[in-house]
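Chemist: Provided below are the primary sequence and the corresponding predicted coordinates.
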Amino acid sequence: MAKSTRDRTPDRPSGTGRSTATRVDSRRSSSARPGLVLATMCVGMFLVLLDVTVVNVALPTLGAQLHSDVAGMQWVVDSYAVALAALLLTAGTLGDLRGHSRMVLVGLALFGAASAAAGLAPSLGFLVGARAVQGVGAAVLLPCTMAVISDTFPDQRARARALGIWAGVSSLALPAGPVLGGLLVTAAGWRAVFLVNVPVVVAAMVACARLVPPVRHDRSGGTDDHRIDRTGALTWTVALAAVVFAVIEWGRGAGAPVVGGAVGIAACALVAFGYAERRAARPLLPPSLLRTRAFVGANVVAAAMNFVGIGTIFVTTLYLQGIRQHSPLRAGLELLPLFVPLAALSPLTGRLTARYGPRPPMVAGLCVGAVGLVALLLPDAHSSYAVLLPALLGLGVGMGLLTAAVVTAAMNAVPRDRAGLAGGVNNTARQAAGALGVAVFGAVAGSPAHVRAFLGGLHVLGPVAACVWLAAAALTVATVPAQPHT
């Protein structure tokens, strides 16, 4: 189709939110240089994961300087995670409607500005607010980077390999984060872990503007806003924030009125969310997706992965710096056996998934991780680092086998024209569960200042987390197809 013909063709509504001409333009423009597009999208995910691991290493120092207890440190992590999880569904839909490449630029701008604000935060409350804005930027980035990759690689096998590369390159942030965080905190203080994002964001924005092609989207008569499920977004945000608040306050020792009130608000918000989704013209979570067994199964497993993984990283960091009194740099280096396998195995998992389907690497990763998690029964206040090593290695290998496979399983379960929504749902499941993991694991373990209680909580968390992953392995066998779709 000639360019002049496309320019004269009026935008028309379609059932997928994009016209056929739009989809053809997107594929042609992006397929001309898919490697550069893939590399640019990896930067967005790299930033988000770097921020998570850098912040975890900085938490004890940050908490001491801002006079924060464990609950305050939980909110430094969870304000980001709650905002991220609450807005991912809306961000995925906005990307489908307004252009994934455009929304990637918006996400980068928000993330960079909030990083600068966090680095200059004068108080814990200001820092928590800046972290929430960072989460908004990350919420825009994640589903849209995945959707750009999906548009660029329409073939399922090629897409699986690309998602494996995306997961692997972006996961390099995981081993880099603890080491970089330890160096920055030791040399320049905790503020540097946020300020380091700013020049990376600027470079990523320039690359995105130059390399990622714009995509023309159907405007449905020029009125997009009515297609965003605002009621659903609001009720889901309130529900998730209230649940996390209830768990953190329970761990802090708050009374029944506070915890019960938060649980009641969460329950009412969830009921309102379900009602809104049934009535919305374009719901955040279409009921039809909940009738797709493979999609639901993949996302529940993704939630279990992050609930256990992020929660374990949080309490392990507190153990290394609070119980063992290791420096931020040493603690960061000691976390490498967890993060290096995660990063190294993701590209291999992408290739295995492309050949055998997502089920085998998912089941293998969950079983290996469960074995490692049982080893959390062993550490005490004076044990050597070698006692903790099996748990770190098992979790790292398990998540390395899981990450690319569980993303591919979710994306393969829906039509390509819903890629933004699918990415949003998958990342929402992961980030919401990660926020709950930090809240629950932190509440069970408590403060490392109370050594015996903290270690008792750690010894409970290990086998319980292993059981969660074994249940996820059984769910994978029951719901995820054995072979890749053709």
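Modeler: Great, that's in hand.

Chemist: okay, CA-based contacts and neighbour counts for the rest of this
Modeler: OK.

Chemist: measure stretch 286-293 end to end?
Modeler: This stretch, stretch 286-293, spans 14 Å end to end (Cα to Cα, to the nearest Å).

Chemist: another structure for you, compare them:
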Amino acid sequence: MESHSTRQLKFIQLAACLGFVVVLLDVSVVNVALQALSRQFIARITDLQWVVNAYSLVFAALLLTAGALGDRLGAKRVFMLGFAIFTLGSVCCGLAPSLPILIVARILQGFGAALLVPASLSLIRQVFVDAEARSRAVGWWAAGGGIALAAGPVIGGFLISAIGWRSIFLVNLPIGLIGLWIAGRFAPTSPVQSGKSLDIAGQITGAVTLASLTIALTEASSFGWDDPIIYASSGCFILLGILFVWLEGRNPKAMLPLSLFSNKTLSSSTLIGLLANLTFYGMVFTFSLYFQFIREYPPLKTGLAFLPMMGIMVFANIAAGRYATRVGARNMAATGLALSALGYLLILPGLSSGSYELMSIPMLIAGGGIALTIPTITNATLAAVAGTQAGIASGLLNASRQVGGVIGVALFGFLVRFRESGLFLQGMNHALELSSLLLLLACVLAFRHLAPREISVREKLIPDALSKKR
């Protein structure tokens, strides 16, 4: 196994973190820009959902193939390709003259993000061998995302107020150039698996299946559930979903080997990740609409209003990376999910009274709970598979999380589709209650199915050293 200097490891970790930062930065900053985009393009709630979900949809649909592509071509090569495409897409978003072109540019961003995320985790899995060192690296990787989520609304609000909404996309250009230079300079050449199949049939079927579900959930806000378009989209989702499972089960080189789901840790983490992101990104979109359209906050104040929910994520991500291997994935994830469920329930009194002060502490609890969960299930997933399956495993986990985010934005967007304050708040209450129920379900899954803590290399060496002394 090739060893790497401490300096090289730090730069590799920094490059991986920057890749995750830009991916999540464009989640948080776009939500702060919803009011500005609505005014610029005279956009409906459904249009705003597509600005968010066009990115997330492509991201989710291509993650599995991106994971396999990273295994086939090498994590470093795919990481740099993803960074380049994402940066190009960001520039196109910043220059978009119309809403349809902005949505197309968001699709390009999603393609780059899909290549970036699993490749960044594969780089970490490749160079950090010890369980505790890898857990800390994953914790910092997740913390980078937490910093992006926390700082994104504030930075985005400031940029929108000072320069305009286009600046929130163009800020990715210098980040992308720096990340590309670091990866090219310090990341080692990654091992390749030239025989790894890309499973084009499975990829197309899976992508159209997910697109059908997104169309049904999103357009229901405009057309209603009894519209023929919604019926057709729902029917396509069911039929294509069955076809996708059938194709993957028959293909010995499937992009999603169904045998992976026999791994209890991986399958449980996948479902937990879906439920966690469904509630988190669904509620971030809902809060964005609430602050900007109901409370009529300007962009910067909207960004500051998100600080309790987002800011705590940085510290909780680091804590999860540091302590997850000590207390065990089961306990850490279950605790985080339970805290998040409690936080959403505690928001209800503040929402009914219209008091932001009463909402701020519960928002902190909800964000902190999710931040404890995500790096924990990520590290548990990487630890549960062989190094040769790190790309597909991380791709599966992150794909499930992005699918959850797509569903959350579409579903909760439907619940708060009315601009009238009373109806909006009623829908937001339902969204908070549903979030708590889903998170409690995920908590049960974590407690019952996640594995106990992983033993580090240092702990393994202690008994050997003692036996030699004897």
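Modeler: It's in. Every value quoted in this text rests on a predicted model; they were computed, and no experiment measured them.

Chemist: grab the most central residue of structure 1 for me.
Modeler: By Cα atoms, centre = their mean, structure 1 has its centre lying nearest to residue 431, at 4.4 Å.

Chemist: which residues does the residue of structure 2 sitting at the aligned position of residue 122 of structure 1 contact?
Modeler: Alignment note (TM-score structural alignment): residue 122 of structure 1 maps to residue 97 of structure 2. By Cα atoms under 8 Å, 6 or more residues apart in numbering, the contact set of residue 97 of structure 2 is empty.

Chemist: SS state for residue 97 of structure 2?
Modeler: coil (DSSP: H, G, I helix; E, B strand; the rest coil).

Chemist: and stretch 119-132 of structure 1, what's buried?
Modeler: Buried residues in stretch 119-132 of structure 1, counted by 16 or more other Cα atoms under 10 Å: 119, 120, 121, 124, 127, 128, 129, 130, 131, 132.

Chemist: now stretch 231-245 of structure 1
Modeler: So for stretch 231-245 of structure 1, counting by 16+ other Cα under 10 Å, buried means 231-233, 235-245.

Chemist: structure 2: matching residues for that stretch?
Modeler: Mapping stretch 231-245 of structure 1 onto structure 2 (TM-score structural alignment) gives residues 201-215.

Chemist: would you mark the buried spots in the longest helix anywhere in structure 2?
Modeler: In structure 2, taking DSSP state H as the definition, the longest helix is helix 131-162. By neighbour count with 16+ other Cα under 10 Å, helix 131-162 of structure 2 contains the buried residues 131-160.

Chemist: what does the residue nearest to the centre of structure 1 correspond to in structure 2?
Modeler: Correspondence of residue 431 of structure 1 to structure 2, assessed by TM-score structural alignment: residue 402.

Chemist: same thing with residue 460 of structure 1?
Modeler: Per TM-score structural alignment, residue 460 of structure 1 is aligned with residue 430.

Chemist: and its match, what does it touch?
Modeler: residue 415.

Chemist: tell me how far it lies from residue 45 of structure 2.
Modeler: Distance of residue 430 of structure 2 to residue 45 of structure 2, computed by Cα to Cα: 18 Å.

Chemist: repeat for residue 285 of structure 2
Modeler: 11 Å.

Chemist: now do the shared contacts for those two.
Modeler: Counting by Cα under 8 Å, 6+ apart, the residues touching both residue 285 of structure 2 and residue 45 are residue 413.

Chemist: more neighbours, these two?
Modeler: Each of residue 285 of structure 2 and residue 45 has its neighbours counted (other Cα atoms under 10 Å); residue 285 has more, 25 against 21.

Chemist: returning to that earlier point: near the residue lying closest to the match of residue 431 of structure 1 once chain neighbours are set aside, how many residues? Count them for me, please.
Modeler: Nearest in space to residue 402 of structure 2, with sequence neighbours left out and distances taken as Cα to Cα, 6 or more residues apart in numbering, is residue 60 at 5.0 Å. Applying other Cα under 10 Å, we find 28 other residues in the vicinity of residue 60 of structure 2.

Chemist: check the one 3 residues further on too.
Modeler: Other residues within reach of residue 63 of structure 2, judged by other Cα under 10 Å, total 32.

Chemist: how about it, what's its match in structure 1?
Modeler: Taking TM-score structural alignment, residue 63 of structure 2 has residue 88 as its aligned residue in structure 1.

Chemist: what's the match for residue 80 of structure 2 in structure 1?
Modeler: Aligned partner of residue 80 of structure 2 by TM-score structural alignment: residue 105.

Chemist: so what's that match closest to, chain neighbours aside?
Modeler: Using Cα to Cα, 6+ apart, the closest residue to residue 105 of structure 1 is residue 205 (6.1 Å).

Chemist: trace residue 479 of structure 1 over to structure 2, please.
Modeler: Using TM-score structural alignment, residue 479 of structure 1 pairs with residue 449 in structure 2.

Chemist: contact partners for that match?
Modeler: Counting by Cα under 8 Å, 6+ apart, residue 449 of structure 2 has contacts 264, 265, 268, 330.

Chemist: filter the residues you listed down to the ones in strands?
Modeler: Using DSSP state E, the subset of the contacts of residue 449 of structure 2 located in strands is empty.

Chemist: contacts for stretch 249-260 of structure 2 next, please.
Modeler: 64-65, 68, 196-199, 202-203, 248, 266-267, 392, 396.

Chemist: residue range for it in structure 1?
Modeler: So stretch 249-260 of structure 2 sits over residues 278-289 in structure 1, by TM-score structural alignment.

Chemist: again, but for stretch 158-173 of structure 2
Modeler: With TM-score structural alignment as the criterion, stretch 158-173 of structure 2 aligns to 183-198.

Chemist: so where is the longest helix belonging to structure 1 in structure 2?
Modeler: The helix that spans the most residues within structure 1, counting by DSSP H, is helix 34-65. Using TM-score structural alignment, helix 34-65 of structure 1 lines up with residues 9-40 of structure 2.

Chemist: okay, buried residues for that stretch please.
Modeler: Buried residues in stretch 9-40 of structure 2 (16+ other Cα under 10 Å): 9, 11-37.

Chemist: which parts of the stretch 351-486 of structure 1 are helices?
Modeler: With DSSP state H, counting those that start in this stretch as the criterion, the stretch 351-486 of structure 1 has helices at 359-374, 385-412, 419-445, 451-479.
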